[in-house]
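In: turn this into a structure:
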Amino acid sequence: MRALLTFLLLATAPLLPALLVTPPAQAEEVVLGLSQDRVAITATFDGSEILIFGAVKREAPIATDAPLEVVVTVSGPSEPVMVRRKEREFGIWVNTDSVAVDSAPSFYAVATSAPFSDALSDTEDLRHKVSIQRAIRSVGATVEGAQAFTEALMRIREDRGFYTLQEEAVALDEQTLFRTALRMPADLIEGEYETRIFLTRAGRVISRYETVIEVNKVGLERFLFNLSREQPAIYGVLALVIAMLSGWGAAALFQMLRDR
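Out: As a prediction, this is how the structure comes out:
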C-alpha cells in the first residue's frame, strides 16, 4: 500500500504546479454601455447616432507610465463587391478592368482616443483588422494595380459616409471613463453590426470587448421589403399602381391650382 502511494505521488508531482496555479485575472477590462442596441429603419429613417460609453475595470494598480488608449469600431455586414475602372474611349466612358473584392463591410466606423498610429501599432492592426483598409479583404486579384481598386472603394464609401475614421473622437476621463458617438447614415442595410472596443497601451492591445447592434426594417419598410422578396410580381403591380395614382394626384392638383 505504501509503495502504491509513493508511486502515485511521484507520478502526479509534475502536474501539481499546473493544478495549483490559476491563470491571472486580466488587469484591465471593459465595462461597456450603448445608448441603443437596436436601430429601426422606418420609411422616414434619416440616420442614427449611437452613443458608445463605458468604463475600465481594474483588478490592481497598473505599474506603467504608458497612457491607456481606447479604439472603437462598428462594422456592418460584409459582402463581396465588384469594383470597375472606367476609361474614356472614342468619346464615351466604358468599363475596362475590374477587381472582385472578396469581403467589404457595408458600413465601417473607427473612433480612437489618440491618433490612430499612437493608439494601435501596425502589428496589432494587422492582427485584429482594425483600420478601414485591413477590414476589407481582397485576395487573388490579378489586375495590375489592384490596390488602387480597394482604395477607390474606400474613397467612394468615405464620401458617402459609410466609412469613417474619427481620430481623437473618444473622450477618455481619468484613464477610466470613455465615450464616443458614431453617426450611422440613412441607407443602412439590415443585419448585425459588430461593435468592438480595444484597450491599448503603447500601441498593444491589452483587452477587447465585443457586442452587436441589430439593424432591422420595421413598419412599411419591412412590409415592402418582404413583399419585394417573397411576391415580386405583386410588388411590381403595387409599385405601378402607386406610381399611376401619384401621377394622377399630381395632375389633378395642378389642374385645380390652374383653375383658380
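
In: going forward, measure contacts and count neighbours with C-alpha atoms only.
Out: Fine.

In: how about the helix or strand encompassing residue 87: buried residues?
Out: Taking DSSP states H and E as the definition, one finds residue 87 inside strand 78-89. For strand 78-89, the neighbour count (16 or more other CA atoms under 10 Å) marks 78, 81, 83, 84 as buried.

In: list the contacts of it.
Out: In this structure, residues lying in contact with strand 78-89 by CA atoms under 8 Å, 6 or more residues apart in numbering are 93-106, 149-150, 153.

In: report the buried members of these.
Out: Among the contacts of strand 78-89, the ones that count as buried by 16+ other CA under 10 Å are 98, 99, 100, 101, 102, 103, 104, 105, 106, 149, 150, 153.

In: the fifth one touches residue 137, doesn't it?
Out: Yes. Look at residue 102 against residue 137 with CA atoms under 8 Å: they come within range, at 5.7 Å.

In: for the spatially closest residue to residue 34 that is not a sequence neighbour, pull up the helix or strand it's in.
Out: If the residues on either side of it in the chain are set aside, residue 34 comes closest to residue 52, at 4.8 Å by CA to CA, 6 or more residues apart in numbering. Using DSSP H and E, residue 52 sits in strand 48-58.

In: next up, for comparison:
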Amino acid sequence: MLRLVLILTLFLAVPARAQQEQIVAGMSQNRVAIDATFVGSEILVFGAVKRERPAPDSELGVVVVIEGPTQAITVRRKDRRFGIWINTDEVRVSNVPSFYAVATSGVFDDVVNEEANARRLVSIDEAIWILDRPDIADEQAFVDAVIRIREEADLYTLKESSIDLNQETLFSTAVQLPSNLVEGLYTARIYLTRNGNIVSDHISYVSVQKVGLERWLYNLAHDQPLWYGLLSLAIAIIAGYGASTAFRMFSRG
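Out: Okay, here's the model as predicted:
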C-alpha cells in the first residue's frame, strides 16, 4: 500500500514540476518576403517566463535557435596528387540546415550542458550529422568544413550573451537574417535552462518566401524548366544584339 502511495505521489508531482516554468514568447514577424530589393532582415524574439510558484534558486538561462530548411549535401576533400588537385574523399552529410542562428543569455557551455546539448541538438555541430562512413577516419573534419564555409557566408552564427534577461522573467534578442536566405519554413526554438538543464521549450515558425518577379521566375524555373531556358536564351540574344547595335552606333558617331 505504501509503495502504491509513493508511485501515485511521484506521478502527480511530475506534471506539476514540468509546468513550474513555461515560456510565453512572440516574434516581431513570422513571414519574410524576398524580393528584388531584399538585403536581409531582422527578427526580434521576445517573451516571458510564466511561473506557478516562486522561481528556483538555480541559475536561469535562455537559448534562442532559428533553423532554416535542411538538406543532405556531399562534401568532397581535395588533395594534391602528382602536381594536380583531385577529389580524394567524399562524405554525405545529412540534416544540414540552410541557416542556423543561436543566441544565448550567457556563455553557451554555461547555459546548456553537454548532455542537454547532445540530447536536444541545440548547437550547430550537434545539429549536423554524417551518414555512416566507417571507411572515413576523420568524419568530423567534413562537418567542420561545412560549418566554416557557412559561417563565412553569415548563414551560421553563435551570439553568446546576446539575450537580454531582465529579473529572470523577461527576455529579448534580435536575430539577423542575411540576404542569401533559402526559401522555406524556418523553425524558431526557445529553451529555458536551469543549471545547464533544459526545463522548458517553445517552438514557433517563420515563413520565408519569394514574392513578385522573383516568385514568378522561381516557379517558372522549377515547374516549366524548358520555357525558363528558352526565355533565358531569348533574353541573352536580345541583350547581346542590343549591346552590339549600341556599340556600332557609338563607333560611327
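
In: what's the TM between chain one and chain two?
Out: Laid over one another, the chains give 0.89 as their TM-score (TM-score structural alignment, normalised by the length of structure 2), with 246 aligned residues with a CA RMSD of 2.3 Å.

In: now, the contacts of strand 78-89 of structure 1 that are in helices?
Out: Mapping the contacts of strand 78-89 of structure 1 onto helices (DSSP state H) picks out 149, 150, 153.

In: hang on, the earlier thing: next, count neighbours for the residue nearest to residue 34 of structure 1.
Out: Residues near residue 52 of structure 1, counting by other CA atoms under 10 Å, number 20.

In: make CSV out of the ones in helices among the contacts of strand 78-89 of structure 1 and add distance to residue 11 of structure 1.
Out: Shown next, in CSV, are those (distance: CA to CA, whole Å):
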residue, distance to residue 11 of structure 1
149, 62
150, 59
153, 61
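
In: residue 44 of structure 2 contacts residue 164, doesn't it?
Out: No. Between residue 44 of structure 2 and residue 164 there is no contact under CA under 8 Å: 11.6 Å.

In: neighbour-wise, which of these two wins?
Out: The neighbour count for residue 44 of structure 2 versus residue 164, taken as other CA under 10 Å, is higher for residue 164 (17 against 13).

In: any idea how far residue 17 of structure 2 is from the more buried one?
Out: Applying CA to CA, to the nearest Å, the value for residue 164 of structure 2 to residue 17 of structure 2 is 26 Å.

In: show me the strands in structure 1, by range?
Out: Here structure 1 has its strands, by DSSP state E, at 28-34, 38-41, 48-58, 68-75, 78-89, 92-105, 108-112, 163-166, 171-173, 177-184, 191-201, 204-217.

In: kindly reformat these as CSV containing distance to residue 240 of structure 1.
Out: CSV is the format used below for the strands of structure 1 (distance: least, CA to CA, whole Å):
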stretch, distance to residue 240 of structure 1
strand 28-34, 42
strand 38-41, 24
strand 48-58, 31
strand 68-75, 36
strand 78-89, 30
strand 92-105, 32
strand 108-112, 36
strand 163-166, 35
strand 171-173, 51
strand 177-184, 32
strand 191-201, 29
strand 204-217, 23
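
In: among the ones you listed, which comes closest to residue 157 of structure 1?
Out: Comparison of the strands of structure 1 against residue 157 of structure 1 by CA to CA identifies strand 163-166 as nearest, at 5.5 Å.

In: against structure 2, where does that closest one fall?
Out: The aligned range for strand 163-166 of structure 1 in structure 2 is 156-159, by TM-score structural alignment.

In: average distance between the matching stretch and structure 1?
Out: Averaged over the aligned pairs, stretch 156-159 of structure 2 sits 0.8 Å from structure 1 after superposition, using mean CA distance after the TM-score superposition for structure 1.

In: and residue 31 of structure 2, what's its match in structure 1?
Out: Counting by TM-score structural alignment, residue 31 of structure 2 lines up with residue 38 in structure 1.

In: that match touches residue 211, doesn't it?
Out: No. Assessed by CA under 8 Å, residue 38 of structure 1 is found out of contact with residue 211, at 11.7 Å.

In: how near is residue 67 of structure 2 to residue 4 of structure 2?
Out: Distance of residue 67 of structure 2 to residue 4 of structure 2, given as CA to CA: 45 Å.

In: who has more neighbours out of the two?
Out: Just comparing residue 67 of structure 2 and residue 4: by other CA under 10 Å the higher neighbour count belongs to residue 67, 24 against 8.
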